[in-house]
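1. Please work out how this folds:
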Amino acid sequence: MDASRACSPVSTHVLNTCDGLPAARMALSLHKVNTNMMIWNLISIGSTDDNGRCAGLVSKEAFSPGMYKLRFEAGQYWESLGQNSLYPYIEVVFTVTDPEQHLHLPLLLTRSSYSTYRGQ
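-> A predicted model of the protein is given here:
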């Protein structure tokens, strides 16, 4: 991974708590709301690695105050394991007031529930 992706101000770690494993190869995307039109603009797409982590979603230069969302393609992930899920996708919406702070947003999921929090 290059240095610009490694120091992204937004990262996530997805854990499959049903099986006690990282959620590897889960597709996800980062979006920012356009407040003038109230629509979401795609910033980047990514995928979790074998450890369930995805770090390089946005550069420091492109990160500014505003409302963002991480969209996790949970249904596709569970289908890849031959299982069904209640949630086809999970969107975590968050507000950035200080773009100098790092935001780590883990996601803990099962086929019928999920939880998220601000991590370190």
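2. from here on, contacts and neighbour counts on C-alpha atoms
-> Will do.
3. Going by secondary structure, the most centrally placed residue in the chain is in what exactly?
-> Taking Cα atoms, centre = their mean, the centroid of the chain lies closest to L70, which sits 4.2 Å from it. Per DSSP states H and E: L70 is located in strand 66-72.
4. So which elements touch that strand?
-> Here strand 66-72 touches strand 27-34, strand 90-96, going by 3 or more Cα pairs under 8 Å, 6 or more residues apart in numbering; DSSP states H and E.
5. Buried residues of it, list them for me.
-> Neighbour counts over strand 66-72 (16 or more other Cα atoms under 10 Å) mark M67, Y68, K69, L70, R71, F72 as buried.
6. Here is a second sequence; please produce its structure as well for comparison:
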Amino acid sequence: MGKLTTHVLDTMNGCPAAGMAVALWRVAPDGSARCLQSLVLDSDGRASGPLLEGEGLQPGRYRLSFEVGAYFRARGVTLPEPPFLDTVPLDFGLADPGAHYHVPLLVSPWSYSTYRGS
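-> Now for the predicted structure:
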């Protein structure tokens, strides 16, 4: 059964990004996007369950929006205005509804990276 999961690691502090706000969007062919859900990451920097699974996981374009600036401000990090990174959008495609897609984010106030995890 296919599913979509995510987690975030705070590379500035060397810990999971507990409390970071995240939104999942479905992106239409014309570029418009519809929010499917908003959530806050748990103490392990993960969504409490799959973002999509089973019949809810449909092939197409999606976006995860991570509220990086708000997260680091809440941790007491002094950021410039505007911050170098504020909302980090990750656009990706899901082709196989039977596969597990894991989208991790490694982030600091000045950089991020992602990959397709397992």
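7. that older thread, identify whichever of the helices and strands packed on strand 66-72 of the first structure lies nearest to V10 of the first structure.
-> Checking those against V10 of the first structure by Cα to Cα gives strand 27-34 as the closest, at 9.2 Å.
8. List the buried residues for that closest one?
-> A27, L28, S29, L30, H31, K32, V33.
9. Same list (those residues) but as CSV, adding distance to S59 of the first structure.
-> What follows is these, written out as CSV (distance: Cα to Cα, whole Å):
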residue, distance to S59 of the first structure
A27, 19
L28, 16
S29, 14
L30, 12
H31, 13
K32, 14
V33, 17
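10. of all the buried residues of strand 66-72 of the first structure, which two lie farthest apart?
-> M67 and F72 (16.7 Å).
11. picking up where we left off before, for the strand holding L70 of the first structure, give me the average deviation versus the second structure.
-> With mean Cα distance after the TM-score superposition for the first structure, strand 66-72 of the first structure departs from the second structure by a mean of 0.5 Å once superposed.
12. and the angle from that strand to strand 27-34?
-> Put simply, strand 66-72 of the first structure runs at 160 degrees to strand 27-34, going by axes from the mean of the first three to the mean of the last three Cα atoms, to 10 degrees.
13. What span of the second structure is strand 66-72 of the first structure aligned with?
-> The aligned range for strand 66-72 of the first structure in the second structure is 60-66, by TM-score structural alignment.
14. Give me the residues contacting the matching stretch.
-> For stretch 60-66 of the second structure, contacts defined as Cα atoms under 8 Å, 6 or more residues apart in numbering pick out 20-28, 87-95.
15. N16 of the first structure pairs with which position in the second structure?
-> In the second structure, N16 of the first structure lands on D10 (TM-score structural alignment).
16. residue ranges of the helices in the second structure, please?
-> For the second structure, applying DSSP state H gives helices covering 68-74.
17. which residues in the second structure form strands?
-> Using DSSP state E, the strands found in the second structure span residues 3-10, 15-16, 21-27, 33-40, 52-53, 60-67, 87-94, 100-107, 112-114.
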